[in-house]
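**Student:** sequence? don't have it. structure:
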């Protein structure tokens, strides 16, 4: 049985949803961020970066969200969450998954923690503002891809649902407090809504206590 160390709505949401999609047995292990459990010695033995999530698979302790998702997809190919290795479709899948994990997600971390890159509150505010602008540009690139990829925007990385769609949904949810969240873009709005409607995604939301609206703040008119 897998164990997934998680905190509601954090980067653990994507592998949690992947676990639900593949139908594997797993246990959720809550990491109490309010009390810095992710910085405790036992947790740092699992993930020296102190970030969430960690997946335990037998003797393997794996961190980094994209790595966990890829590992699960490769361990359960019957679930069809990634194209066949070596295929052109797999190359495009890698491209978009890496874009999400190393470009969009990284900029979102800057948006949420601007004080790490500034010496005072004014500097942090400036960093946050620029990060939001850059995130907007990245979302525009994904919006254009969904508009023109030939499948009606149903999937990001090819002709079939994949863990890239799950990953995109998670990151789009993180933008819900922005002036122009992901859900303000029509193709992204349709895409993330259809992903969120899947039974496996709804189960992961329910287990983490995530309630609608999923991609905008209550009372928002973004959509």
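**Tutor:** Good, I have the coordinates. Note that the structure is a prediction, hence the values are computed from the model and not measured.
**Student:** from here on, contacts and neighbour counts on C-alpha atoms
**Tutor:** Fine.
**Student:** what's the distance between the nearest residue to residue 53 once chain neighbours are set aside and residue 6?
**Tutor:** Sequence neighbours aside, residue 12 is the residue nearest to residue 53 in space, at 4.9 Å (criterion: Cα to Cα, 6 or more residues apart in numbering). For residue 12, the distance to residue 6 equals 5 Å [Cα to Cα, to the nearest Å].
**Student:** what sits in contact with each of the two?
**Tutor:** Common contacts of residue 12 and residue 6 (Cα atoms under 8 Å, 6 or more residues apart in numbering): 52, 53, 54.
**Student:** okay but the residue nearest to residue 53 is in contact with residue 52, surely?
**Tutor:** Yes. Judged on Cα atoms under 8 Å, residue 12 makes contact with residue 52 at a distance of 6.3 Å.
**Student:** Residues that sit against both of these two, list them.
**Tutor:** Shared contacts of residue 12 and residue 52, counting by Cα under 8 Å, 6+ apart, come down to 5, 6.
**Student:** can you pull the contacts of the residue nearest to residue 53?
**Tutor:** 4, 5, 6, 52, 53, 54, 65.
**Student:** Report how many residues lie close to the fifth one.
**Tutor:** Spelled out, it's residue 53. 27 (other Cα atoms under 10 Å).
**Student:** Confirm for me that it is in contact with residue 61.
**Tutor:** No. With contacts counted by Cα under 8 Å, residue 53 stays clear of residue 61, the gap being 10.4 Å.
**Student:** ok, and the closest non-adjacent residue to residue 154?
**Tutor:** Residue 154 sits nearest to residue 191 (Cα to Cα, 6+ apart), 5.9 Å away.
**Student:** How much space separates that neighbour from residue 125?
**Tutor:** Counting by Cα to Cα, the gap from residue 191 to residue 125 is 31 Å.
**Student:** Have a look at these two and say which one is more surrounded.
**Tutor:** Between residue 191 and residue 125, residue 191 has the larger neighbour count (other Cα under 10 Å), namely 22 against 15.
**Student:** Is the more buried one in a helix, a strand, or coil?
**Tutor:** helix (DSSP: H, G, I helix; E, B strand; the rest coil).
**Student:** let's bring in a second one:
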């Protein structure tokens, strides 16, 4: 089993899942040129990470990959629990992070063509994005007031939020008013699997 990843990208989540599973796997760091190459596009026409290859089976999209790994290795409890309701709750938060919060970060990394070269419009788009991201992160912060994690224990959902908090720091978003994130980050980084992936991806 092989995972293609960009350091610090959302592929950090399945990378951590593979560490938690504890079975042999390969992880190959790729760059922007690699994921647009004909060879890579043949496996993932979106030209994005993560990409998981298991034998002759290639799978993209985080939720699909995480569900596949969870089905193969239920003992790892990647969603924090194997009960239907607990997994559903963790999956709900994962869907929110993957579909809503992740998408809101897009203007920081890739501007629409009509905004390129227009400084005023770029600033406006990114300010709107910042407001949107912070609004949604506040929802996550509120949850952490009464919960240590987004599953019954540390799970892939938490790692997704942790990854995006790294993006927030990278693009200069101030989340200091969201006071539960500091201890949350500390709890996530205390995990041996997360720590191993941080080392592998050059993030530590």
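**Tutor:** It's in. Predicted model, so just to flag it, every value in this text is computed and none were measured.
**Student:** ok, back up a step: the second structure: which residue goes with the residue nearest to residue 154 of the first structure?
**Tutor:** With TM-score structural alignment as the criterion, residue 191 of the first structure lines up with residue 184 in the second structure.
**Student:** just checking, its match touches residue 148?
**Tutor:** Yes. Judged on Cα under 8 Å, residue 184 of the second structure makes contact with residue 148 at a distance of 7.0 Å.
**Student:** list the contacts for residue 147 of the first structure?
**Tutor:** Counted by Cα under 8 Å, 6+ apart, residue 147 of the first structure has contacts 153, 187.
**Student:** at 6 Å what do you get?
**Tutor:** Residues in contact with residue 147 of the first structure (Cα atoms under 6 Å, 6 or more residues apart in numbering) are residue 153.
**Student:** That one and residue 165 of the first structure, how far apart?
**Tutor:** From residue 147 of the first structure to residue 165 of the first structure the distance is 15 Å (Cα to Cα).
**Student:** ok, now residue 208 of the first structure?
**Tutor:** From residue 208 of the first structure to residue 165 of the first structure the distance is 19 Å (Cα to Cα).
**Student:** Compare these two (neighbour count), which wins?
**Tutor:** residue 165 (23 against 18).
**Student:** separation between that one and residue 61 of the first structure?
**Tutor:** Residue 165 of the first structure is 25 Å from residue 61 of the first structure, by Cα to Cα.
**Student:** Turn the shared contacts of residue 12 and residue 6 of the first structure into a markdown table, including distance to residue 111 of the first structure and secondary structure.
**Tutor:** Putting these into a markdown table (distance: Cα to Cα, whole Å; DSSP: H, G, I helix; E, B strand; the rest coil) gives the following:
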| residue | distance to residue 111 of the first structure | secondary structure |
| --- | --- | --- |
| 52 | 18 | coil |
| 53 | 20 | coil |
| 54 | 23 | strand |
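**Student:** Turn these into CSV, columns for distance to residue 133 of the first structure.
**Tutor:** Listed next are these as CSV, based on distance: Cα to Cα, whole Å:
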residue, distance to residue 133 of the first structure
52, 26
53, 27
54, 30
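**Student:** Out of these, which comes closest to residue 180 of the first structure?
**Tutor:** Using Cα to Cα, residue 52 is the member of those that sits closest to residue 180 of the first structure, with 26.6 Å.
**Student:** tally of neighbours for that closest one?
**Tutor:** 22.
**Student:** Trace it over to the second structure, please.
**Tutor:** Using TM-score structural alignment, residue 52 of the first structure pairs with residue 49 in the second structure.
**Student:** For its match, give me its contacts.
**Tutor:** Neighbours of residue 49 of the second structure in contact, by Cα under 6 Å, 6+ apart: 5, 11.
**Student:** could you redo the last one with a cut-off of 7 Å?
**Tutor:** By Cα atoms under 7 Å, 6 or more residues apart in numbering, residue 49 of the second structure lies in contact with 4, 5, 6, 11.
**Student:** which of these tops the neighbour count?
**Tutor:** residue 5 (25 neighbours).
**Student:** mind listing the helices for the first structure?
**Tutor:** Listed in chain order, the helices of the first structure (DSSP state H) span 13-22, 41-46, 65-75, 88-98, 105-112, 121-148, 163-174, 186-196, 199-208.
**Student:** Take those helices and lay them out in a markdown table including distance to residue 30 of the first structure.
**Tutor:** What follows is the helices of the first structure, written out as a markdown table (distance: least, Cα to Cα, whole Å):
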| stretch | distance to residue 30 of the first structure |
| --- | --- |
| helix 13-22 | 12 |
| helix 41-46 | 11 |
| helix 65-75 | 16 |
| helix 88-98 | 26 |
| helix 105-112 | 21 |
| helix 121-148 | 29 |
| helix 163-174 | 18 |
| helix 186-196 | 22 |
| helix 199-208 | 10 |
